[in-house]
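Asker: Generate a structure from the sequence data that follows.
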Amino acid sequence: MTETGTKRYRALFISDVHLGTRGCQADKLLDFLRQHDAETIYLVGDIVDGWALRSSWYWPQAHNDVVQKLLRQARKGARMIYIPGNHDEFLRGGYYGTHFGGIEVQESAIHEGADGRRYLVVHGDIFDLVVTQARWLALLGDKAYDFALTANRLFNALRRIFGAPYWSLSKWAKHKVKNAVNYIGAFEKALATEASRHKVDGVICGHIHTAAMHDDYGLRYINCGDWVESCTAIAEHHDGKFEIITWTQLSADYQPSLELAQKAA
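Answerer: Down below sits the predicted model:
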């Protein structure tokens, strides 16, 4: 930790922020970025939600502050790599290999850990058949997810009145509905297969809003999660160990709450 209280890592991986949507918890991400820094920061897709912005413009000051903070970190020397996802697909194609404000745009990346292990870094939507083969269904699902988040806010407002803790409807459905569980497993297996094809030791991705770290398919699978509900990021320490960080409160009343998942062996 530095003198200013900022924790420094070898690398940070952030995905699925969805700037431009009402569900984005930009204030928590900004608080996280103020207290965490890294030599390399990977933006692993769906940072800006172009789908949402095309249908209705929503861009409060907090969303602009996140962008400015990332640009400042790049100017201060952090290597910033942006790998677009399906929601920020406007940065794909002709933008690969370009730089803006010190941020590199790449289709995918190979991250070499401090221990020499190599990881394919990719958003992951190209391995989601709903996105690639039935775009209309993906857009419909996106609207349903937005509705679930709105209903969730109203439901939890009532829970707060009665002193009950936060409860996530969409997260409950994601883990309880059999087809959703099967979908997550199929997605993880597809990403692991792609990593094997690249002859690397693991894969780091986003897309499905479910933070995870495991070796179930013979190599390391790491998912960044999201900044809509779970507010998670992946950090690589200088000794090569990886950690899932769950950021649940703002600094004004923040008590350290780090969810330490499996570490690299």
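
Asker: For the rest of this, base every contact and every neighbour count on C-alpha atoms.
Answerer: OK.

Asker: Quick check: Ile126 touching Thr132?
Answerer: Yes: with contact taken as Cα atoms under 8 Å, Ile126 and Thr132 are classed as touching, separated by 6.2 Å.

Asker: Give me the more crowded residue out of these two.
Answerer: Ile126 (16 against 13; other Cα atoms under 10 Å).

Asker: gap between the more buried one and Cys205?
Answerer: Between Ile126 and Cys205 the distance is 11 Å, computed by Cα to Cα, to the nearest Å.

Asker: Likewise for Ser251?
Answerer: Counting by Cα to Cα - Ser251 and Cys205 are separated by 27 Å.

Asker: For these two, indicate the residue with more neighbours.
Answerer: Taking neighbours as other Cα under 10 Å, Ser251 and Cys205 compare with Cys205 leading, 31 against 13.

Asker: Tell me where the stretch 151-265 of the chain has strands.
Answerer: Here the stretch 151-265 of the chain has its strands, by DSSP state E, counting those that start in this stretch, at 202-205, 212-214, 220-223, 232-236, 242-246.

Asker: and for comparison, fold this next one:
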Amino acid sequence: MGMGHYRTLFISDVHLGTRASQADQLLDFLRETEADTIYLVGDIIDFWRIRRGAIWPQAQNDVLQKLLRKVRKGTRIVFIPGNHDEGLRPYCGQHFGGIELEHQAVHTTADGKRYLVIHGDEFDVVVRYARWLAFLGDRGYELALWMNHPLNFIRRRFGLGYWSLSAHLKLRVKTAVNFIGEFEKSLSDEARRHEVDGVICGHIHHAASRDMEGVHYLNCGDWVESCTAIGERADGSFEMIRWLDVVREREQKTAAKLAEALQVA
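Answerer: As a prediction, this is how the structure comes out:
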């Protein structure tokens, strides 16, 4: 589950340069998985946060090194910048360290289906028409993300699993749920305009795989709260990879083996 070799991997919204980025989890994921092609679907590096002073622990550096090492070993990596790393958009069409920068792409699956790959911020009214509102929202969101750390420190002390306050708040706010619906519809409409079978995007930190009136809508999610990615298998089918579930399963197996060993002893 979630480990092994994929034809294609899609990862978005890692937000390197922020305290909230779960780079250690992503590094673990990249070590455990291989792919012929990896699409980085935007907001990989958070230049909005870096302008205010970067948070750059070793794990975040290791993620970039790991990706570059994968390129050297033959993995094709396509980076589609998002709004948080939009400073890279003028360089689309160029290669950096073997990584291809593209504004958007059309990916063809093993079974011949075509998917538009796009970050998606162009279809977010808040980002497009009121950037100051987006920045304001970014600060509030950052505060909720910051609260995740002390909350989960306490939860761990009581033997409870990871829980995201920011994700919980986002899905409890009616306007956020409506916004997600509008975003999904806009991206699906864009896929229809491109006459493709589906769309793979990021931006709203909400992993999904659903049929939108004949268009397959896929959202990578993020590596800030949910630690999700999309994997295309050899037959062209897609899998929603929820890495925290994989890690939890792994830890349970290790604990069971340890308990078994102690009983034998």
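
Asker: can you point me to the longest helix in the second structure?
Answerer: Longest helix in the second structure, counting residues (DSSP state H): helix 131-157.

Asker: how much does that one stray from the first structure?
Answerer: Following the fit onto the first structure, the mean deviation recorded for helix 131-157 of the second structure is 1.1 Å by mean Cα distance after the TM-score superposition for the first structure.

Asker: In the first structure, which residues correspond to that helix?
Answerer: Under TM-score structural alignment, helix 131-157 of the second structure corresponds to residues 135-161 of the first structure.

Asker: Repeat that for stretch 203-212 of the second structure.
Answerer: So stretch 203-212 of the second structure sits over residues 207-216 in the first structure, by TM-score structural alignment.

Asker: Please identify the buried residues of that stretch?
Answerer: Within stretch 207-216 of the first structure, the residues scored as buried using 16 or more other Cα atoms under 10 Å are 207-214.

Asker: of those, closest to Ala233 of the first structure?
Answerer: Closest to Ala233 of the first structure out of those is Ala211 (8.0 Å), distances taken as Cα to Cα.

Asker: check contacts around the nearest residue to that closest one once chain neighbours are set aside.
Answerer: Spatial nearest neighbour of Ala211 of the first structure, chain neighbours left out: Gly225 (3.8 Å); criterion: Cα to Cα, 6 or more residues apart in numbering. Each residue near Gly225 of the first structure by Cα atoms under 8 Å, 6 or more residues apart in numbering is listed here: 14-16, 206-212, 231-233.

Asker: roughly how far apart are Gly225 of the first structure and Pro60 of the first structure?
Answerer: Gly225 of the first structure is 23 Å from Pro60 of the first structure, by Cα to Cα.

Asker: what does Gly202 of the first structure give?
Answerer: 37 Å.

Asker: Between these two, tell me which one has more neighbours.
Answerer: More crowded of Gly202 of the first structure and Pro60, by other Cα under 10 Å: Gly202, with 27 against 13.

Asker: What residues does that one make contact with?
Answerer: 117-120, 192, 195-196, 219-222.

Asker: ok now do whatever residue of the second structure lines up with Leu43 of the first structure, which residues does it touch?
Answerer: When the second structure is aligned by TM-score structural alignment, Leu43 of the first structure is paired with Leu40. Shown in contact with Leu40 of the second structure (Cα under 8 Å, 6+ apart): 10-12, 77-81.

Asker: buried residues in stretch 130-139 of the first structure?
Answerer: Under 16+ other Cα under 10 Å, the buried positions of stretch 130-139 of the first structure are Ala138.

Asker: How about stretch 169-178 of the first structure?
Answerer: So, applying 16+ other Cα under 10 Å, buried residues of stretch 169-178 of the first structure: 170, 174.

Asker: got it, and stretch 46-53 of the first structure?
Answerer: 46-52.

Asker: Out of the contacts of Leu40 of the second structure, give me the one that has the most neighbours.
Answerer: Busiest of the contacts of Leu40 of the second structure [other Cα under 10 Å] is Ser12, holding 31 neighbours.

Asker: Not counting its neighbours along the chain, what's nearest the residue mapped onto that residue from the first structure?
Answerer: Counting by TM-score structural alignment, Ser12 of the second structure lines up with Ser15 in the first structure. With sequence-adjacent residues excluded and distances taken as Cα to Cα, 6+ apart, Ser15 of the first structure is closest to Val44, at 4.5 Å.

Asker: Measure how buried Gln60 of the second structure is and give me the count.
Answerer: Gln60 of the second structure has 23 nearby residues by other Cα under 10 Å.

Asker: And it, how far from Asp28 of the second structure?
Answerer: 12 Å.

Asker: Leu143 of the second structure versus the alignment partner in the second structure of Gln25 of the first structure, what's the distance?
Answerer: In the second structure, the residue equivalent to Gln25 of the first structure is Gln22, according to TM-score structural alignment. Going from Gln22 of the second structure to Leu143 of the second structure by Cα to Cα gives 16 Å.

Asker: picking that back up, dump the contacts of Gly202 of the first structure to JSON lines, plus neighbour count and distance to Asp239 of the first structure.
Answerer: Formatted as JSON lines, the contacts of Gly202 of the first structure follow (neighbours: other Cα atoms under 10 Å; distance: Cα to Cα, whole Å):
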{"residue": "Arg117", "neighbour count": "14", "distance to Asp239 of the first structure": "12"}
{"residue": "Arg118", "neighbour count": "18", "distance to Asp239 of the first structure": "14"}
{"residue": "Tyr119", "neighbour count": "24", "distance to Asp239 of the first structure": "16"}
{"residue": "Leu120", "neighbour count": "24", "distance to Asp239 of the first structure": "19"}
{"residue": "Ala192", "neighbour count": "26", "distance to Asp239 of the first structure": "24"}
{"residue": "Ala195", "neighbour count": "23", "distance to Asp239 of the first structure": "22"}
{"residue": "Ser196", "neighbour count": "17", "distance to Asp239 of the first structure": "24"}
{"residue": "Leu219", "neighbour count": "17", "distance to Asp239 of the first structure": "19"}
{"residue": "Arg220", "neighbour count": "19", "distance to Asp239 of the first structure": "17"}
{"residue": "Tyr221", "neighbour count": "23", "distance to Asp239 of the first structure": "19"}
{"residue": "Ile222", "neighbour count": "28", "distance to Asp239 of the first structure": "17"}
